[in-house]
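In: with the sequence up front, the predicted model follows.
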Amino acid sequence: MKNLMLIVLVLFITIDTVHPCRCTSELSPVCSTRGKTFRNSCYLFCAGGHTLACRRKCPC
């Protein structure tokens, strides 16, 4: 039973750390409200904790 719990825990941690986003390499710069430029809006939203400020390189 302990082995099963350990396996479930390891799987949970592994699945939780896999990044679910698959962004294209399209270059369409966007700027976040934190002042960081991302390659495109997909990268911005996948980074988490960022909000779109404008659709060009920072600063806006």
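Out: That came through fine. Numbers count the residues shown, from 1 in each chain.
In: drop to CA atoms for contacts and neighbour counts, all remaining ones
Out: Noted.
In: longest helix in this protein, by number of residues?
Out: As assigned by DSSP state H, the longest helix anywhere in the chain is helix 2-17.
In: need the next SSE after that one, C-terminal direction.
Out: Next along the chain after helix 2-17, taking DSSP states H and E as the criterion, comes strand 30-32.
In: now for that next one, which elements pack on it?
Out: strand 37-38, helix 41-47, strand 52-54 (3 or more C-alpha pairs under 8 Å, 6 or more residues apart in numbering; DSSP states H and E).
In: alongside the first one, take a look at this:
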Amino acid sequence: MTTDLVWRKSSFSGSEGGNCVEVADGAPGAVPVRDSKDPYGPSLTFTADAWCSFLTALHSGELPVRP
């Protein structure tokens, strides 16, 4: 992606860092996701529909969540 993205950390990441996921705003129709421990590393890009389906499944309890 050549556009400047604004990355934001998961609200579940807490203040200690750790295993955090960041998502980027500013990519029309796409949702880039990366590991916050490696901000210059690779990212995965999902369609907005796929990301929405993932979040819906996560919030509904369809997917297991690790503590």
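Out: Happy to help now that I have it. Predicted model only: the values in this text are computed from it and were never measured.
In: overlay the chains and give the TM-score.
Out: The TM-score (TM-score structural alignment, normalised by the length of structure 1) is 0.24; 35 aligned residues with a C-alpha RMSD of 4.3 Å.
In: one step back: tell me the most buried of the helices and strands packed on strand 30-32 of structure 1?
Out: For those, average neighbour numbers computed from mean count of other C-alpha atoms under 10 Å are highest in strand 37-38, which has a mean of 22.
In: if we can go back for a sec, nearest to M5 of structure 1, out of the helices and strands packed on strand 30-32 of structure 1?
Out: Set against M5 of structure 1 and scored by C-alpha to C-alpha, these come closest in helix 41-47, at 30.6 Å.
In: give me the helices and strands touching that closest one, please.
Out: Partner elements for helix 41-47 of structure 1 (3+ C-alpha pairs under 8 Å, 6+ apart): strand 30-32.
In: go ahead and confirm D35 of structure 2 touches K9.
Out: No - contact status for D35 of structure 2 versus K9: not in contact, 9.3 Å apart, counting by C-alpha atoms under 8 Å.
In: thinking again about what came up before, would you mind putting the helices and strands packed on strand 30-32 of structure 1 into CSV with distance to V8 of structure 1 alongside?
Out: Below are those laid out as CSV (distance: least, C-alpha to C-alpha, whole Å):
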stretch, distance to V8 of structure 1
strand 37-38, 35
helix 41-47, 26
strand 52-54, 37
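In: this completes my enquiry, with thanks.
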